[in-house]
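Q: sequence first, predicted coordinates after that:
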Amino acid sequence: MNEQTPATIRRPRSDDRPLWDVYWGAYGYFAVHIAHGVGVFTLLANGPQTLDEVCQALGLKRRAAEAVLAVCVSHGLLAFNTSRYALTTVAEDYLLPTSPTYFGSQFDWNLAHPEIITLDRIQRAVLTDQPQAFPGGKPIFSTLEEEMAMAKQFTHAMHSSSMGPATAWPEKIDLSGHHVLLDVGGGSGAHAIGALWQWPHLRGSVLDRLPVCEVAQEYATKYRLTDRLGTHAADMWKEPYPAADLHFYGMIFHDWPAEQCRFLARKSFESLPTGGRIIVHEMLFNHDRTGPFGVAAFNMVMLTYLDGEQYSGREIAGFFSEAGFTDIEVKPTFGYWSIVAGRKP
C-alpha cells in the first residue's frame, strides 16, 4: 500500500487581523452612524450612564445597545469605566451639536441617503469609471443643482466636517500681508470663518451658488462675522472672480479632473494681484498615490460621487507651477489634511 505524502502547509507570515478589519469594518463604521442617529452621544453629554440606563433612555434592547456601544468604545469615541459609558474628548469635540467643530451633520447625510453607500454602487463605479451615487450616474453637483433642499443639506454636512481643520490651517501660514480672502466654492464658509478668526484684519467672501450662499450667510450670522464675511453668488466656471488678494479652495480640486484643476489655477493666477496667493486645502495622497488609507478610501468616495480624485501635493504644486505661481509649498495641517500654497510673482 502506497503512503501519501502530506501536502506542504506553510503557516502564514502574519495573522489575519487586517482581513477581518476589512471584512467586518463596514458593520462597525455603520454602528457609529447608528449610535449618532439614535442619540447615544447627546445622551452621554449629560454624564456617564450604565448599559441599563442607556437602554431605558433610548428604547433599545440590551444586546443591541451593548453591540453598538462596544464599537464606539473600541473606536475611541466612548470610554467604559466601572460599568458606565462616558464620552471621550473626541466625542465631545466632534459629536455634540453644541461643539463648534461638530461632525454629526456628515453622519446625518449618510443616514439620510443610505442607498448611496452600498457595495453594488461602489462596484458599479469601479467597473464603469462613472459616478454611481445618484440615479443615471449623474455627478452629485448636477443633482444638487436640481434639488435645492438637498444642496443645503449637503452644505451643512460639508460644514460639519470642515470646521475642525478650518481652525488649524490658518495657524500654519502667515496671512498678515493679505486683506481679502475669496473662498471659492466655499459652501458654508467654514474655512473663511476659520481664517477670519485667526487673522482679525482679514475680510472674506464666499463664492458659491445662491442657495449655498444663503447657508453661508446663516453661518456668518451664527459666528458673529457678518461685518467681515459676505457672499458672492456666482458660477466659478463661467463668471469672473471678485477682487481679492487671497484665493482659497477647500475640497474643490478633488471634485474635478486634472484639466479643470489647471483651469482654476490659471483663473486664480489671472485674477489675483501681484503678491496674491492661492491656497488649496485637501487630503493629499503621498507622492506614489498609494496612501495613506484614509485618503485612498476618500478617493473611492470621489469615484462614486464625482469625476474627480484625490491628488498628491506634488500634483497640485504642478498645477500651480504651470499657471505661473512661485514660492509653492505643501504643509500638513491637521490629521489627514494639508494645504498647498503659491504666490503670484
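A: Everything's here; your move. If you're wondering where the values come from, they're calculated on a predicted model, not measured in any experiment.
Q: from here on, just use CA atoms for contacts and neighbour counts.
A: OK.
Q: what ranges does the stretch 201-345 of the chain have for its helices?
A: With DSSP state H, counting those that start in this stretch as the criterion, the stretch 201-345 of the chain has helices at 210-222, 258-271, 293-305, 313-323.
Q: tabulate the ones you listed (CSV), appending mean neighbour count.
A: Formatted as CSV, the helices of the stretch 201-345 of the chain follow (neighbours: other C-alpha atoms under 10 Å):
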stretch, mean neighbour count
helix 210-222, 19
helix 258-271, 18
helix 293-305, 19
helix 313-323, 20
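Q: and here is the other one:
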Amino acid sequence: MVTETISNEVVVTPTRIMQTGFAFWSSKVLLSAVNLQLFTLLAQGSKTAEAIKSELKLQERGLTDFLDALVAMNFLHREGNGASAKYCNTLESDAFLDKNKSCYLGGMLEMANNRLYPFWNNLEEALQTGQPQNEVKNGNKPIFETLYEDENKLKEFVAAMGGIQTPNFIAFARQFNFADYDTHCDIGGAGADLSIQIAKHHPSMHSISWDLPQVAPIATRNIEQHEVQDRIAVQSGSFFTDEFPKADVITMGNILHDWNLEQKKMLIQKAYNALPKGGAFVVIENVIDDERKENAFGLLMSLNMLIETRGGFDYTAADFISWTKEAGFAHVDIMHLAGPASALIAYK
C-alpha cells in the first residue's frame, strides 16, 4: 500500500479512505444476510453451507465467499473448514438479528436495504438540488403519506422504528427521574414502544401514546402484548392540526428531525402549551455535538433527512436550547442514552 512519511513520527496511508470508500460492500453483505433471514435460520443451530444453500434457496457460486465474509466481519462464527464446516451466529447477531426475538433490530436494516440503499445512490443530486430522492422524486406522495396509506408498509415502518429505538427508550425510562410526575404523553407514539418502557419501569405513571388513527391498532396490540393496557391509553390526532394532550411529561422519539425549522418550532411551542409549570419536554434523537465534529451518525442521519424529506434535518443541543428558550422553556438538560443517541430535556 502507498504510504507517505510526513515526519519521523507521522505516517499517512490511504487505508481509511479505501475502507470507507468501499464500506458499501460490507454494508450490502450484512443487509442481504438480514433480508435473507440468514441469522434467523442460524438461530436454530449451526449449519453447513450446503444446508444454508438448500434452506434459503441460494446458488453455490458466491455462497462460501458470502458466508466467510460475514465470518471475517464478525457477524458469524465458522467451525472447521471445507464442505463440512458449520456456520453459526455470533452472540451479537443472535441477540439482535434473529427475527423471532423481541430485541430484533433487523426491521430497520430491512428498510435500509429495501428503501434507503437505492435512494442514497442519488446523494449528489440531493446536495445539488436540495430535494428528496425517495418516492417523491418520481411524483409519488411523501413518505409518511405513502406509509400511512399502506397497512403492511406502516407495520414494517413502525416495527423498524421501534426496534432501533428500543435501547434508547429503555435507557431513558431507567435514567429519567419520574418521581415528581404522574402523566406522560408520547407525541408520534407509533407502536407505543416508549410508553411501554415507561410503564414497565414506573408503575405509577399513566401514559398516552398519541399518533394518527392508522397507527392505533398497532399500538393497541403492542400494549396488550406487554400487559400494560391499564396504564397506557391510545389516542389519535395530528400534531399539525390538533393541540397536544395535556401531560406532565411530553416526549418525541425521532420526530422533531423529520421537519423543517418552522415546523420544529411549532411542535416545540405546542409541547410548551400542553405542559404544566415544571413539566418536561423530551426529544430523543441522534443529537449532533455542538462542534459538529464527533457524532458522525447524527450528521449522516441528517443527510438521510435530506434524502427522505423536504425540510427535515438533525440538530445540535445548542440549536435545541435556542428553540426551546424562544418558546418559553426555562432550561435544558442533556442525557446520553445508547450509542449516538441522547435525550434533550426542556423544563417549563
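A: All right, it came through fine. Because the structure is predicted, anything quoted here is derived from the model rather than measured.
Q: on that earlier part again, and the helices of the stretch 201-345 of the first structure: which comes nearest residue 27 of the first structure?
A: helix 293-305 (16.0 Å; C-alpha to C-alpha).
Q: give the aligned range of the closest one in the second structure.
A: Under TM-score structural alignment, helix 293-305 of the first structure corresponds to residues 296-308 of the second structure.
Q: looking at the helices of the stretch 201-345 of the first structure, which is closest to residue 191 of the first structure?
A: helix 210-222 (10.9 Å).
Q: whereabouts in the second structure does the closest one align?
A: Mapped onto the second structure using TM-score structural alignment, helix 210-222 of the first structure spans residues 213-225.
Q: next: stretch 158-165 of the first structure.
A: On the basis of TM-score structural alignment, stretch 158-165 of the first structure is assigned to residues 161-168 in the second structure.
Q: buried sites along the matching stretch?
A: 161, 162, 163, 164, 165, 166, 167, 168 (16 or more other C-alpha atoms under 10 Å).
Q: any figure for the gap between the alignment partner in the first structure of residue 237 of the second structure and residue 256 of the first structure?
A: Using TM-score structural alignment, the equivalent of residue 237 of the second structure in the first structure is residue 234. Remark: distance between residue 234 of the first structure and residue 256 of the first structure (C-alpha to C-alpha, to the nearest Å) = 18 Å.
Q: so which of these two has more stuff around it?
A: The neighbour comparison of residue 234 of the first structure against residue 256 (other C-alpha atoms under 10 Å) goes to residue 234, with 19 against 16.
Q: just the helices in the stretch 1-150 of the second structure please.
A: Going by DSSP H, counting those that start in this stretch, the stretch 1-150 of the second structure shows helices at 15-21, 23-35, 38-42, 49-56, 63-72, 91-96, 106-111, 117-119, 123-129, 143-149.
Q: got a markdown table for those, with mean neighbour count and distance to residue 155 of the second structure too?
A: Shown next, in a markdown table, are these (neighbours: other C-alpha atoms under 10 Å; distance: least, C-alpha to C-alpha, whole Å):
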| stretch | mean neighbour count | distance to residue 155 of the second structure |
| --- | --- | --- |
| helix 15-21 | 11 | 33 |
| helix 23-35 | 16 | 16 |
| helix 38-42 | 21 | 20 |
| helix 49-56 | 15 | 24 |
| helix 63-72 | 16 | 29 |
| helix 91-96 | 17 | 19 |
| helix 106-111 | 21 | 10 |
| helix 117-119 | 16 | 20 |
| helix 123-129 | 13 | 27 |
| helix 143-149 | 14 | 9 |
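Q: how about those in a markdown table, adding distance to residue 317 of the second structure?
A: Below are the helices of the stretch 1-150 of the second structure laid out as a markdown table (distance: least, C-alpha to C-alpha, whole Å):
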| stretch | distance to residue 317 of the second structure |
| --- | --- |
| helix 15-21 | 28 |
| helix 23-35 | 29 |
| helix 38-42 | 37 |
| helix 49-56 | 46 |
| helix 63-72 | 37 |
| helix 91-96 | 30 |
| helix 106-111 | 25 |
| helix 117-119 | 29 |
| helix 123-129 | 24 |
| helix 143-149 | 26 |
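Q: so stretch 93-102 of the first structure matches what in the second structure?
A: Going by TM-score structural alignment: stretch 93-102 of the first structure matches residues 95-104.
Q: which of the residues in that stretch are buried?
A: Buried, per 16+ other C-alpha under 10 Å, within stretch 95-104 of the second structure: 95, 96, 97, 98, 99, 103, 104.
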